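Student: What follows is a predicted structure for the sequence shown.
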Amino acid sequence: MNLRFIEPSLRILNSLKTLAGLAVISALAACSAGRDANAPTAENLAAPLDDYLARRGDICLAMFDWPIDLTEAGSGARHAVQFPVMEQLGLVQSTIVAAPKSKENPDGAIKRFDLTEAGRQFYKPHPHASHGTEHASDFCVAHLKREKIVDVKVDASDARHPLAVVSYTYQVDTAPWMRNADAQRVFPMITRIMNGAGGPLQLRQGFRRDDRGWVAQMGPV
């Protein structure tokens, strides 16, 4: 008698295992099907952020158009501090050029800086609009890559086109000459970004969702 009960019991057990397996597969499929590829999650925003940084991750100095002239009246400006160091590093070279005397240029002379061959390798295509003027290139000294997304804040007031602000840690590839102490002194913001790589400093990037998915937004966030 016992044998007649054992065999059906084994069949029932095997059937239960099969049903349980099918239930797990169905649950996984349902989760996969229900996952919103456009939801504002770190997983979904990682690829758009990587794409944006690949295209626009250069850190540049707003030195758009060369040569750049420096007058005595501008001797306290940032270029007057930065250009001598850049010249010592072989990135630019200067010449004295006569110019009409004016209130801005009482000496009738300007110091004109132009890129050297070594400096031109850092002058890259980098479209940018400044004060209503379009610039095609800029002098760039570093490039950012995502390390990890640590936070996503969402503004869903426009349900069709929500906004998301991604905070992330990063890695940075920096021009070799930025290891120079004088270069770090005259470019303090670049130095701060260098020192913040790998976690101490987080950067933010804004995104807007449209028919193409999550699209990076230009400007501060």
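Tutor: Now that the structure is in, tell me what you want to look at.

Student: can we go C-alpha only for contacts and neighbour counts from here?
Tutor: Noted.

Student: pull the longest helix from this protein.
Tutor: The single longest helix within the chain, with elements called by DSSP state H, is helix 2-34.

Student: helix or strand right after that helix?
Tutor: helix 42-56 (DSSP states H and E).

Student: C-terminal to that following helix, what's the next element?
Tutor: Heading C-terminal from helix 42-56, the first helix or strand you meet, by DSSP H and E, is strand 58-60.

Student: which other residues reach that following strand?
Tutor: Residues outside strand 58-60 that contact it (C-alpha atoms under 8 Å, 6 or more residues apart in numbering) are 138-144.

Student: this is the comparison structure:
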Amino acid sequence: MKSYLALALAAVVSLTACDNKIEANDKNISLAVANYLDKKGELCLELTEWPLSISPSDMENKDVIPDALVPKMEALKALGLTAEAPGGNDPNDTNPYKPEVVVKRYVLTDAGKKIYREKEVTKYDYSNKTSKKVIEGDLCYGQKKLVKVINWTTPAKAGKWLFVNVTYAYKIDKVADWAKRPELSAAFPEIAENLAEAGKMEKKVLLKLNEQGWDEYDIGFD
């Protein structure tokens, strides 16, 4: 009878260990990487300030640099995602990063607004060690999804935290049709590069163990 009881207790302990969120096992590490990609794996054009103001130097570079700002806007305009608006002073343009002289502006069309995604992000002020949540948007065309975790390092302690460095493979889901258009390749070469890398390029992410389990390491003020 005692032997059966011991076996039962061992099984319970074993199951508890498998379900422990702090264990560096395949289930927990894969879940952490999948959550990380869900939060930060959206592929976007990194055009976050709208209306987008064009300066005199932007106009000078438009025929010199293929992926300069104006060619980018013109490529999106050809797809019906952006439209030109007058330059000069505009009291409705609250973009804090706009140039002193605005030659013209690009705004999102109704079609552009449909692919514009807003999400909450954390902005850090490292000099004052403060942070705040802000809403930031972008034009997005795909979402990275985990295919598999390839390997991870032995958990190592740094300060009060445990870390693992994870190598993984991913795919891209929900690729927008407009992002596949060849006329975008010169203005946005990173689109073709990102799509080509999916499934072929191994990536790494640093995970940190916290009270809830493993999560992507966000530098913050640790």
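Tutor: All right, it came through fine. Because the structure is predicted, anything quoted here is derived from the model rather than measured.

Student: TM-score for these two?
Tutor: The TM-score (TM-score structural alignment, normalised by the length of structure 1) is 0.72; 194 aligned residues with a C-alpha RMSD of 3.2 Å.

Student: quick one on the thing from earlier: which one of the contacts of strand 58-60 of structure 1 sits closest to Pro48 of structure 1?
Tutor: For Pro48 of structure 1, the nearest member of these is Leu144. The distance, counting by C-alpha to C-alpha, is 14.2 Å.

Student: May I see the contacts of strand 58-60 of structure 1 organised as JSON lines, with neighbour count and distance to Phe207 of structure 1 added?
Tutor: Rendered in JSON lines, the data for the contacts of strand 58-60 of structure 1 read as follows (neighbours: other C-alpha atoms under 10 Å; distance: C-alpha to C-alpha, whole Å):
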{"residue": "Asp138", "neighbour count": "22", "distance to Phe207 of structure 1": "24"}
{"residue": "Phe139", "neighbour count": "23", "distance to Phe207 of structure 1": "26"}
{"residue": "Cys140", "neighbour count": "21", "distance to Phe207 of structure 1": "24"}
{"residue": "Val141", "neighbour count": "19", "distance to Phe207 of structure 1": "25"}
{"residue": "Ala142", "neighbour count": "19", "distance to Phe207 of structure 1": "23"}
{"residue": "His143", "neighbour count": "18", "distance to Phe207 of structure 1": "20"}
{"residue": "Leu144", "neighbour count": "21", "distance to Phe207 of structure 1": "17"}
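
Student: in structure 1, which spans are strands?
Tutor: In structure 1, the strands defined using DSSP state E lie at 58-60, 68-70, 92-98, 109-115, 123-130, 133-155, 163-174, 203-210, 213-216.

Student: What does Leu49 of structure 1 correspond to in structure 2?
Tutor: Residue mapping for Leu49 of structure 1 onto structure 2 gives Val33, with TM-score structural alignment as the criterion.

Student: isn't that match right up against Lys208?
Tutor: No - applying C-alpha atoms under 8 Å as the test, Val33 of structure 2 and Lys208 come out as separate, 11.2 Å apart.

Student: Spell out which residues are contacts of both of the two.
Tutor: Overlap of the contact sets of Val33 of structure 2 and Lys208 (by C-alpha under 8 Å, 6+ apart) consists of 215-216.

Student: So between those two, which is more surrounded?
Tutor: For Val33 of structure 2 against Lys208, the residue with the higher neighbour count under other C-alpha atoms under 10 Å is Val33, and the figures read 25 against 21.

Student: How about the contacts made by that one?
Tutor: 146, 149, 205, 215-216.

Student: Dump the strands of structure 1 into CSV; add distance to Ala23 of structure 1 as well.
Tutor: Rendered in CSV, the data for those read as follows (distance: least, C-alpha to C-alpha, whole Å):
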stretch, distance to Ala23 of structure 1
strand 58-60, 49
strand 68-70, 70
strand 92-98, 69
strand 109-115, 67
strand 123-130, 53
strand 133-155, 33
strand 163-174, 36
strand 203-210, 35
strand 213-216, 33
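
Student: right, and those - which one's nearest Thr41 of structure 1?
Tutor: strand 133-155 (6.9 Å).

Student: And the closest one, how far out from the chain middle?
Tutor: Averaged C-alpha coordinates place strand 133-155 of structure 1 at 2 Å from its chain's average position (C-alpha atoms, centre = their mean, to the nearest Å).

Student: repeat for stretch 20-37 of structure 2
Tutor: Shown here is stretch 20-37 of structure 2, whose average C-alpha point lies 19 Å from the average C-alpha point of the whole chain (C-alpha atoms, centre = their mean).

Student: What residues sit buried inside it?
Tutor: When neighbours are counted by 16 or more other C-alpha atoms under 10 Å, the buried residues of stretch 20-37 of structure 2 are found to be 21-24, 28-37.

Student: and if you look at stretch 118-133 of structure 1?
Tutor: When burial is assessed from 16+ other C-alpha under 10 Å, stretch 118-133 of structure 1 yields the following buried residues: 119, 122-124, 126.

Student: Tell me the gap between that stretch and the middle of its chain.
Tutor: Averaged over its C-alpha atoms, stretch 118-133 of structure 1 has a centre that lies 16 Å from its chain's centre (C-alpha atoms, centre = their mean).

Student: Can you tell me what sits against it?
Tutor: Applying C-alpha under 8 Å, 6+ apart, the set of residues contacting stretch 118-133 of structure 1 is 56, 90-92, 134-141.

Student: Of the residues you listed, which pair is most distant in space?
Tutor: Looking across the contacts of stretch 118-133 of structure 1, with C-alpha to C-alpha as the criterion, the two at the greatest separation are Gly90 and Glu134, at 28.0 Å.

Student: Who has more neighbours out of the two?
Tutor: Between Gly90 of structure 1 and Glu134, counting by other C-alpha under 10 Å, Gly90 is the more crowded of the two (15 against 11).

Student: For that one, what is the corresponding residue in structure 2?
Tutor: Mapped onto structure 2 by TM-score structural alignment, Gly90 of structure 1 lines up with Gly80.

Student: Equivalent analysis for Phe5 of structure 1, please.
Tutor: In structure 2, no residue is paired with Phe5 of structure 1, using TM-score structural alignment.
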